[in-house]
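Enquirer: Below: sequence and its predicted model.
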Amino acid sequence: MLVAPDESDVAEVRVRRRGRTTLLIATAAVLGLVAGTCAGFLVQADREPTALPPLSQPVLAQAKGEGPEPLSAAQDRKVKTDGDLRKLLLKRPKGAKDAESGVDTWLNMADYADRLLRSDEMFDDLAGDEFRRAVATGWDVGSTYTVQIRLVQYRQEENLAAQQRTGDWNVDDTTSWSIPGTGDGMAYVSMKPDIEPGYLPLYRAEAHAWRGDIAMEIWVYDSRPIPKSKIMDLAERQMERL
C-alpha cells in the first residue's frame, strides 16, 4: 500500500536538492576561473617578452653661452648686509662737523642700549630680539642742528625683530608721514619744542624703517622747527643704501 509523503518531507527534499545544485554551480564557476587563469599563463608563456622602454631620456641640446652672470656685490643685498655696515651709512655732507657721538662707529649691545631710554630694560629686550650688531654716525651743522643715524642688525632666527622694533616707537605730539618705498616706515616731526630753563628750545624729527634684518633709526635736532622735507630726504636716501 502506497502512502503519500508528508509535506514536510517534500520540503526537506526540495531544500536539499536546491542546495546541492547551488554548490555544483559554484564549484564549476571556481574551476572555470582557475582553468581560465592557467590558460592565460600558458598563452603568455608562449609569447615573446615585451621590451621595456629605455630608462635614459634623450639628451636635450643645451643653450649656447656660459649662463647668467653672478650678482655683483652691489646687487647682492646679502653681500652688502653681511659686510661692513658702516659703508651703508649716509656720508657727512660738505660743511658739516663730526658729531660728538662719533662717526661711522660700531656699537655692541651694551653701547646701543646706553643710547636708549631705560637702558637696563632695553638691554634685556635686545637680547631677546637676537641683537647682532649696530653702527652709528652723525654730524652737526652750525651750533644747533644735529643728525644722528643708526643701523641695527638682528639675527632673526626666531622672529622678524627688525620689523617689530620699527613698529615699537611711540612718538607723541608729532605729525607723521609714511616713508615711500618702505612699507610701514614712518617719519615724525614734533610740533612743540622741548623747553628747559637756560637752554634754547629743542625741536626734533625722527624716522624709523626696516629692510630685511636691519632697522634704520634717524634723529634730527634743531632750535627751530624741522621741515618734513628734511627728515624725509634723510630717510629716503638712507633706505636707498640698504
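Expert: Structure's in. What do you need?
Enquirer: CA only for contacts and neighbour counts going forward, please
Expert: Fine.
Enquirer: Could you measure from the residue nearest the centre of the chain over to residue 219?
Expert: Residue closest to the mean C-alpha point of the chain, counted by CA atoms, centre = their mean, is residue 160 at 7.9 Å. With distances taken as CA to CA, to the nearest Å, residue 160 is found 23 Å from residue 219.
Enquirer: dump the residue contacts of residue 177.
Expert: Residue 177 is in contact with 186, 187, 188, counting by CA atoms under 8 Å, 6 or more residues apart in numbering.
Enquirer: Touching, residue 144 and residue 225? I think so.
Expert: No. In this structure, residue 144 is not within contact of residue 225 by CA atoms under 8 Å, at 11.5 Å.
Enquirer: Neighbour count for the two, which is higher?
Expert: When residue 144 is set against residue 225 and neighbours are counted by other CA atoms under 10 Å, the residue ahead is residue 225, at 17 against 13.
Enquirer: for that one, what are its contacts?
Expert: 190, 191, 193, 203, 204.
Enquirer: Skipping adjacent residues, who's closest to the last one in space?
Expert: It stands for residue 204. Nearest residue to residue 204, sequence neighbours excluded (CA to CA, 6 or more residues apart in numbering): residue 221, at 4.5 Å.
Enquirer: hold the first one in mind and look at this next one:
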Amino acid sequence: MPEVAPIVDPGTTPDAPSAPGRRRRGRTTLLIATAAVLGLVAGTCAGYLVQADREPTRLPSLSQPVVAQAKGPGPEPLSAAQDHRVKTNGDLRKLLISRPKGTKVPDWAPEQDGWLDMAAYAHALKDSDRAFGRLAEAEFRRGAGVSWNMGSTGNTQIRLVQYRQEENLSAADRASDWYVYRSSGEWSLPGASDGMVYLFKPERKAGYLPLYKAQATASRGDIAMEIWIYDSKPIPKSKIMDLAKRQLERL
C-alpha cells in the first residue's frame, strides 16, 4: 500500500527535534514562578490572620505631662556691658562723644539731628554716585555723626556707620578699606585689631592757608568708626589719638 502522509494542522508546524544537550525549561520555569507567587500570597494572608488574633498594641499618649513653671522673677537680662547689641541696637547717636563746649556746628554738616542716612553719607564721600552703590552692596543699615568747628580754621567730624552684615563683615572691611595717600605717619589704635591713626602732609595751594588733616578708623562689631580733624596748623598725634580712644571706648 502506498504510504499516507501525516495530516498537519495549517496553523502549526511540526516539532523540530531537540538539539542535543538542551532541555525544554519554559514550562518548568513557569511552574516554579507560580509556586513562588502563591507561597508569598499564602504567607501574607497567614500574617494578617495571626495579627488579627493578637491584642492591639497600645500607643503612647499624645499629651505630655505639664511641667510646673519655676517660681521667681527669672534671670536678669544682660546689661549693655555684657551684651554688645544692647548698645548698638539702641539710639546710635548716644554712642557718639559729645560736642565740646565752645564749639559750633558747621552749616554744611551732613548729619541731620545726629542721624546720617545713606544718601547724606555717600554725598560726603568722593565720587558720591559710586559710593552710594557700594554702601548698598555693603548692607548699610544706618549712621550717626557729630561735627564741630574749633576756632576759625579747625574742624572735626566723627561718624558711626552701622551695617546689617548678613552677607559680609562690612564694618571691618570699611575700617580697613581707606586709601591712605600722602600719609606722613601712621599708628595702631589700641583697643581695636583694625584700628589705625594717620597724620597727613599738608595740602598747599597759592592764596590759601595750608590744610592739615588727621584721620582715625576702626570697627567694633557691626559699626565702623571714622574720625577726621582738619586745621590750618599742624595737628598733634596726641590730639587725634586721644579723640579716637575716647570714641572707641563708647562702642
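Expert: Looks like it arrived, so ask away. Bear in mind the structure is a predicted one, so any value in this text is a computation, not a measurement.
Enquirer: Checking the aligned residue in the second structure for the residue nearest to residue 204 of the first structure next. Helix, strand or coil?
Expert: Here residue 221 of the first structure is matched to residue 230 in the second structure, going by TM-score structural alignment. Reduced to three states with DSSP: H, G, I helix; E, B strand; the rest coil, the structure at residue 230 of the second structure is strand.
Enquirer: Can you get me a residue count around residue 230 of the second structure?
Expert: Neighbour tally, residue 230 of the second structure, other CA under 10 Å: 19.
Enquirer: Would you confirm that it contacts residue 209?
Expert: No. The pair residue 230 of the second structure / residue 209 is not scored as a contact, 11.8 Å apart, by CA under 8 Å.
Enquirer: Show me the common contact partners of these two, please.
Expert: By CA under 8 Å, 6+ apart, residue 230 of the second structure and residue 209 have no common neighbours.
Enquirer: Three-state assignment for residue 90 of the second structure, please.
Expert: coil.
Enquirer: That one: neighbour count?
Expert: Residue 90 of the second structure - counted by other CA under 10 Å - has 10 other residues nearby.
Enquirer: Surely residue 75 of the first structure is within a helix?
Expert: No. Read with three-state DSSP, residue 75 of the first structure is coil and lies in no helix.
Enquirer: List the buried residues for stretch 203-222 of the second structure?
Expert: Buried residues in stretch 203-222 of the second structure, counted by 16 or more other CA atoms under 10 Å: 211, 212, 213, 214, 215, 216, 217, 218, 219, 220, 221, 222.
Enquirer: Using TSV, lay out those residues together with secondary structure and distance to residue 93 of the second structure.
Expert: As requested, these are exported to TSV (DSSP: H, G, I helix; E, B strand; the rest coil; distance: CA to CA, whole Å):
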residue	secondary structure	distance to residue 93 of the second structure
211	strand	29
212	strand	28
213	strand	25
214	strand	23
215	strand	20
216	strand	19
217	strand	18
218	strand	17
219	strand	16
220	strand	15
221	coil	16
222	coil	15
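Enquirer: neighbours of the alignment partner in the second structure of residue 110 of the first structure, just the number please.
Expert: Counting by TM-score structural alignment, residue 110 of the first structure lines up with residue 119 in the second structure. If you count neighbours by other CA under 10 Å, residue 119 of the second structure ends up with 14.
Enquirer: okay but residue 119 of the second structure is in contact with residue 132, surely?
Expert: Yes. Assessed by CA under 8 Å, residue 119 of the second structure is found in contact with residue 132 at 6.8 Å.
Enquirer: which residues are in contact with both of those two?
Expert: By CA under 8 Å, 6+ apart, no residue touches both residue 119 of the second structure and residue 132.
Enquirer: out of the contacts of residue 225 of the first structure, which one sits closest to residue 155 of the first structure?
Expert: residue 204 (30.3 Å; CA to CA).
Enquirer: Quick check: which element contains the counterpart of residue 205 of the second structure in the first structure?
Expert: Aligning on TM-score structural alignment places residue 205 of the second structure opposite residue 196 in the first structure. Following DSSP states H and E, there is no helix or strand that holds residue 196 of the first structure.
Enquirer: mind checking how far residue 196 of the first structure is from residue 148 of the first structure?
Expert: 21 Å.
Enquirer: next one: residue 220 of the first structure
Expert: In this view, residue 220 of the first structure and residue 148 of the first structure are 7 Å apart by CA to CA.
Enquirer: Among the two, which residue is more densely surrounded?
Expert: Neighbour comparison, residue 220 of the first structure and residue 148: the larger count goes to residue 220, with 22 against 19 (by other CA under 10 Å).
Enquirer: That one touches residue 231, doesn't it?
Expert: Yes. At 7.2 Å, residue 220 of the first structure and residue 231 qualify as touching, with contact defined as CA under 8 Å.
Enquirer: Spit out the residues that contact those two alike.
Expert: Common neighbours of residue 220 of the first structure and residue 231 (CA under 8 Å, 6+ apart) are 205, 206.
Enquirer: Residue 150 of the first structure matches what in the second structure?
Expert: By TM-score structural alignment, residue 150 of the first structure lines up with residue 159.
Enquirer: Longest helix in the first structure, please.
Expert: In the first structure, taking DSSP state H as the definition, the longest helix is helix 7-46.
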